[in-house]
Structure formats: structure tokens, C-alpha cells
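In: Okay, structure incoming, though there's no sequence with it:
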């Protein structure tokens, strides 16, 4: 595994910001780390980068144990923080060359050229960082995190504050990088996870509440539902009589959502027959699949508090 976390926990006083976290992420996988504010995402990333020592548990990057007293494992880790601090007075190439020297890269110039090309910055290499747009500044941060070809890349809200075009550009860079590197991506944008991530881990109140491929997590929180449209206007009460026990909700499209009704072909065929017998011909019928945003809300709804336990 490129990234492994075993019983990782962090306590501040009597409160556990992260409690008994276990994750394994193989090479070449983009994992979306999700959770509401205060869930423990940033604390987890800080432990993985060595910034915070864990209270309990361990983590490994490319088979090497994360240890604040050692620097060997850091050669396999790249990190882009949410704030992405950059020196405005340096030129792009100059800053990347400086970063490469910090990593003691033997072929620093080649590594800088590769990072510039990978992040689409080659034509901006001679620009001062101070004059760059926020989108290009994020690319510089990514280039610095990638210059030493790490096996694991940790990204904290990499598209926060960017416009739609800049978001699309950064996502494409991450997608390209993710084909060869394990990426741990923290974000609040569910569409970003659905567009980029192979796997998802959801944290709530410091604990892991869901983990798996994006499809598995969607399936685990899905509720059977069907959307139907009628050829003529129909009152809600008549629809409720057709499917007792289901929640019937009007949709902006003029269709009706039947929550709790089976979405299988057989169940839809049965509903078509029932509607025909009641002289309520359908104009449309299809299963509705849960979105990640809905699953996330179902798993993290409520005022979660950090875990507390006796020392």
C-alpha cells in the first residue's frame, strides 16, 4: 500500500479530534477525504505530514513509517496545504529550483522542467509569482509538491476559491498525476469527488463512517426511489394511494419522486401496470440513484461532537 493508516488518533485535552482511523490506499488511486467542518480531516493530514504527532496509532507512506524524528519517509510525500504559501518575490522556475535543492535532487533542472510541464506552467516559468492569478498559484504549489516525484500526494482543498475554468484546469492536473501517484484529496465539493476520485472516506466527529470505492459508498447510502411523470396532471393524494408507505415529492420538472419504492425493472413494470389499470398513463419512469451529497448528508447530519473517552 502506498498509504496506510492504523488506529490513528489525536487527542487535544480530553477531546479526540481523530479517533481510531484505519485506511489503506493502493498506488495510483485518488481518495476523496470528506467530512463536515471540524470532522478531523485537517488534523489527519497534519499527522500524515509529520506536522502533528499522533496520540495513538501509526501511518506509513510508501512502506515507511511516518515519524517526526526521521526525514527518510518525506522523500515519498508531497503536500499542498489549503493556504498554499508562496514567496511572491521569486520567479516560478527560481522557486521550483529552490524547492528541488531542499529535496537534494541530483537532476534538479530536469525535475523542474518535468514539474513545469506536468502542471502546464512551462510558459510561465519566467514570471514572478506575485503577478500570477490564483489558478496559476495553485499550479505552482502543485508543481512544488510534485517536483521530487512523490509516491503519495496530499491535497487540502486544492480548488478552494478558484473560478470554474481554474477548477477544471486543476482537476485535469490532479487526474493526470493520479494515474501514477496515490492522491489523498480533501474537499467540500461533492462534484469534485465524483469527477476525480476512485475511492471515498467520510469522517464525522473524528471517526470513519464510510469507506470504499465511490460506487460502493453511493450504494451503501442509497435509498430505493423512482421518478415518474404522468401524461395528465395528477393529484399527490392519488399517487400516494398507488404506492402506500412511500414518500411522494413533487419535482421541478413536473415529475414525482417516489422515495422508498423499488427501483428495479420488475418494480417499475409493476407500477406501469398499476397506473394503467387506474387509468393514469405514465409519460416517463426511471430509477433515481443517490448522489454523493445525499449520502454525505445522511452520514454526517446532526451536531457531531469530538469523541470523548476516559484517559
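Out: Everything's here; your move. This structure is a prediction, so every number in the text was calculated from the model and none was measured.
In: hey, let's count contacts and neighbours off CA atoms from now on
Out: Will do.
In: In contact with residue 149, which residues?
Out: By C-alpha atoms under 8 Å, 6 or more residues apart in numbering, the contact list for residue 149 reads residue 76.
In: gap between it and residue 103?
Out: Here the criterion is C-alpha to C-alpha, to the nearest Å. By it, residue 149 lies 11 Å from residue 103.
In: Kindly report the same for residue 78.
Out: Relative to residue 103, and taking C-alpha to C-alpha, residue 78 is found at 11 Å.
In: Please identify which of these two sits among more neighbours.
Out: Neighbour totals were compared for residue 78 and residue 103, and residue 78 leads with 22 against 14 (other C-alpha atoms under 10 Å).
In: where's the more buried one, which helix or strand?
Out: strand 77-80 (DSSP states H and E).
In: who does that strand touch, helix- and strand-wise?
Out: When contacts are defined as 3 or more C-alpha pairs under 8 Å, 6 or more residues apart in numbering; DSSP states H and E, strand 77-80 sits against helix 134-146, strand 152-156.
In: Let me see the residues that make contact with it.
Out: Contacts of strand 77-80 (C-alpha under 8 Å, 6+ apart): 49, 61, 141-142, 145-146, 148, 150-156, 158.
In: which residues does residue 299 contact?
Out: By C-alpha under 8 Å, 6+ apart, residue 299 lies in contact with 204, 209.
In: one step back: counting neighbours, show which residues of the strand holding residue 78 come out buried.
Out: By neighbour count on 16 or more other C-alpha atoms under 10 Å, the buried set for strand 77-80 is 77-80.
In: Output those residues as CSV; include the columns distance to residue 241.
Out: Shown next, in CSV, are the buried residues of strand 77-80 (distance: C-alpha to C-alpha, whole Å):
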residue, distance to residue 241
77, 59
78, 58
79, 56
80, 55
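In: out of the helices and strands packed on strand 77-80, which comes closest to residue 27?
Out: With C-alpha to C-alpha as the measure, strand 152-156 is the member of these nearest residue 27 (8.1 Å).
In: Contacts for whatever helix or strand comes next after that closest one, please.
Out: Per DSSP H and E, the first helix or strand lying C-terminal to strand 152-156 is helix 164-178. Helix 164-178 has contacts (C-alpha under 8 Å, 6+ apart) with 28-30, 118-119, 135, 138-139, 158-159, 192, 196.
In: which among those gets closest to residue 11?
Out: Looking across the contacts of helix 164-178 and measuring by C-alpha to C-alpha, the closest to residue 11 is residue 158, at 26.6 Å.
In: Assumed residue 98 was part of a helix.
Out: Yes. The assignment for residue 98 is a helix, going by DSSP: H, G, I helix; E, B strand; the rest coil.
In: got the contact list for it?
Out: Residue 98 sits next to no residue when contact means C-alpha under 8 Å, 6+ apart.
In: next, the one to line up against it:
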């Protein structure tokens, strides 16, 4: 599957411009991480990709065909977990997935439901009412419904919210395996999830694409801009300096920070993906 987004703009009736001149290329197989602050336009972009919204300007095409002309075909090969996903509390997990399979028009749904339940480790809870589930278990039900059938394109919006660390690791591995022959778009605020499994990144802020490329390429942009230093009074006067950690020592408060210009005497450190993301958002935000 090849998805092309060309000069896409989205302005809501309120006048808010959510997306500005978005140009992207996504193709199978890929596991793409979508990063950005709250309100950056990530959810709007995902809604456009599943045809829940129509763009103000620009186009989306799937394998060369405009999305408006192949919406039905796309939805038949789509698995989608929105950030806020409603569940029917009085249904059991099995009943809910059976209902969702019927909505998706899945034939012989029993096998599809079994695969989704097994993949999300819900076998022991299959007959449990959804109202009895923990937050993490409810999130797994949401992931399970996205997996129903054989979707070629999967979109997950904050899929590991509410999952404990062990579950998050399990699902990161699962997403990585799934993307071996599919297109997976993973939107999250948990940088560690992206760094662990994604082979491509899209960073968006204030409706604009700030970066597309590999995690390694983004990290390289922050080289020379991450350091360790003892905190000084003048640090607060540096508007580009973001301190990411502080540790009390006998010499004073030892800080790790990200900045366009590091304080004098700072010891350069190898950037993490989180450092690089913060540096990009800060630098591009200040340039607007």
C-alpha cells in the first residue's frame, strides 16, 4: 500500500487551521511514529486518513487513486484505534468483538476474533463484561478491534496509554512484528515506544511537518546541543535552554539540558531521541 498526501490543508468551521501544507509519502512495509505536542494536528491528520474528515485543500491518494474514490476499499483494509474509543460496558469482550466484526463485514468472524483475542492476551477475559475490566484491559480491547480481519493499514492513536511497562514492551514488539508486511502508523507521547520500534518518524507541530525521516537522522540534528553542567543563575536567561534532569551533588545541582547554545563549561552528551525531539520542537517553535 502506498499513501500519498499532497499539499493538504485543514481548516475547521471555527476558523482554526489544524493542518498546513502537509506533504507525506507512506508505504508498506513501515512502522511510522507520529510525534507532536497536544494540539499539533496529529488527530486531525489521522481522521483525514480514515476519511472521517474531508480536507479543505489538497489530496490524499491510495495506490494512486484519490481517497474519495476508494474510501470503501480503504476502510475494508483498515484497522483504527482512535484515542477516545467507546466500548459497550454490558457486552463481554467476545460479544463486543463479534459486533465490531459484523460492522466491518468480516465473514466467518470466529477465527478473526480468536486471533485478535490471542494477540492482545485477552483469552482468560474473553467472557468478562467490559465494565469489569481495568483501564489497561479496556485499552487492549480497543487494540483487538483494530486487529480484526486482515488490515493492511493500521492506525493507533496512543495505543499504550493505560498499559503497564510489561504490557507496553509486549505491544511494542507486537507492532514491530505486524509492520513486517503492513503499514502501521503509531501516534504516541511516549518517546520510548517510538524509539524502540519505529523505522520512520513524522514530527508535527502547529499543523506543520517539522521532520520526516529515521530516528537516527533526528538524533543527529541534536548533536552538540545536549550537555551536562552545573546549574548557574544565568541559565534561566537562556530562552532556548530546557533542563531535562537535575541531580544534587556535592558541587551543586548537576543538570542535563538541551539548547541551541549550551552554557559555558557544559560537557557534551550523546543525544537521545527525546532530547532530539525537544530540541526540534523548541528550535522550530522559536523560528516561527
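Out: Sure, I can see it. Just so you know, these numbers come straight off a predicted model, no measurement behind them.
In: What would you report as the TM-score here?
Out: Comparison of the two superposed chains (TM-score structural alignment, normalised by the length of structure 2) gives a TM-score of 0.79, and 262 aligned residues with a C-alpha RMSD of 3.3 Å.
In: With distance to residue 24 of structure 1 as extra columns, can I get the helices and strands packed on strand 77-80 of structure 1 in CSV?
Out: Below are those laid out as CSV (distance: least, C-alpha to C-alpha, whole Å):
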stretch, distance to residue 24 of structure 1
helix 134-146, 21
strand 152-156, 12
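In: got TSV for these, with distance to residue 125 of structure 1 and mean neighbour count too?
Out: As requested, those are exported to TSV (distance: least, C-alpha to C-alpha, whole Å; neighbours: other C-alpha atoms under 10 Å):
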stretch	distance to residue 125 of structure 1	mean neighbour count
helix 134-146	10	24
strand 152-156	22	24
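In: Next one: residue 118 of structure 2 from residue 33 of structure 2, what distance?
Out: 25 Å.
In: So between these two, which is more surrounded?
Out: Taking neighbours as other C-alpha under 10 Å, residue 118 of structure 2 and residue 33 compare with residue 33 leading, 26 against 13.
In: Please verify my assumption that that one contacts residue 190.
Out: No. Contact criterion C-alpha atoms under 8 Å: residue 33 of structure 2 and residue 190 do not qualify, at 10.3 Å.
In: okay, and the common contacts of residue 78 and residue 103 of structure 1?
Out: residue 148.
In: Just want the most central residue of structure 2.
Out: residue 187 (1.0 Å; C-alpha atoms, centre = their mean).
In: contacting residues for that one?
Out: Contacts of residue 187 of structure 2 (C-alpha under 8 Å, 6+ apart): 33-35, 42, 155-159.
In: which stretch of helix or strand covers the closest residue to residue 24 of structure 1 other than its chain neighbours?
Out: Nearest in space to residue 24 of structure 1, with sequence neighbours left out and distances taken as C-alpha to C-alpha, 6 or more residues apart in numbering, is residue 4 at 4.5 Å. Residue 4 of structure 1 belongs to strand 3-12 when assigned by DSSP H and E.
In: cool, residue 115 of structure 2 as well?
Out: helix 109-119.
In: contact partners of that helix?
Out: 94, 97-98, 101-102, 123, 126, 144-145, 147-149.
In: which two from the residues you listed end up farthest apart in space?
Out: 102 and 123, at 20.3 Å, using C-alpha to C-alpha across those.
In: show me where the stretch 151-300 of structure 1 has strands.
Out: 152-156, 182-186, 199-204, 207-213, 225-230, 247-250, 256-259, 282-287 (DSSP state E, counting those that start in this stretch).
In: Out of those, flag the one nearest residue 15 of structure 1.
Out: strand 207-213 (12.4 Å).
In: Excluding covalently adjacent residues, which one is nearest to residue 197 of structure 1?
Out: Per C-alpha to C-alpha, 6+ apart, closest to residue 197 of structure 1 is residue 30, 4.9 Å.
In: Can you find the partner of that neighbour in structure 2?
Out: Residue pairing (TM-score structural alignment): residue 30 of structure 1 is matched to residue 31 of structure 2.
In: List the contacts of the helix or strand harbouring that match.
Out: Here residue 31 of structure 2, judged by DSSP H and E, is contained in strand 30-35. With C-alpha under 8 Å, 6+ apart as the test, strand 30-35 of structure 2 has contacts from 42, 175-176, 179-189, 194, 197-204.
In: same deal with stretch 242-253 of structure 2?
Out: By C-alpha under 8 Å, 6+ apart, the list of residues contacting stretch 242-253 of structure 2 reads 230-231, 254-259.
In: and which of the contacts of residue 187 of structure 2 is nearest residue 274 of structure 2?
Out: Nearest to residue 274 of structure 2 among the contacts of residue 187 of structure 2 is residue 35, at 10.7 Å by C-alpha to C-alpha.
In: Doesn't residue 25 of structure 2 belong to a helix?
Out: No. Using three-state DSSP, the assignment for residue 25 of structure 2 is strand, not a helix.
In: out of the strands of the stretch 151-300 of structure 1, which comes closest to residue 84 of structure 1?
Out: Closest approach to residue 84 of structure 1 among the strands of the stretch 151-300 of structure 1 is made by strand 152-156 (9.3 Å; C-alpha to C-alpha).
In: which helices and strands does that closest one pack with?
Out: strand 77-80, strand 182-186.
In: That strand vs strand 3-12, what angle?
Out: 40 degrees (axes from the mean of the first three to the mean of the last three C-alpha atoms, to 10 degrees).
In: okay, and strand 152-156 of structure 1 goes to which residues in structure 2?
Out: Strand 152-156 of structure 1 maps onto residues 153-157 of structure 2, going by TM-score structural alignment.
In: what's the offset of that stretch from the middle of its chain?
Out: 8 Å (C-alpha atoms, centre = their mean, to the nearest Å).
In: Same question for stretch 127-137 of structure 1.
Out: Going by C-alpha atoms, centre = their mean, where stretch 127-137 of structure 1 is centred and where its chain is centred differ by 25 Å.
In: Surely residue 209 of structure 1 and residue 202 touch.
Out: Yes. Counting by C-alpha under 8 Å, residue 209 of structure 1 does reach residue 202; the two are 5.7 Å apart.
In: what about the two, which has more around it?
Out: Per other C-alpha under 10 Å, whichever of residue 209 of structure 1 and residue 202 has more neighbours is residue 202, with 23 against 15.
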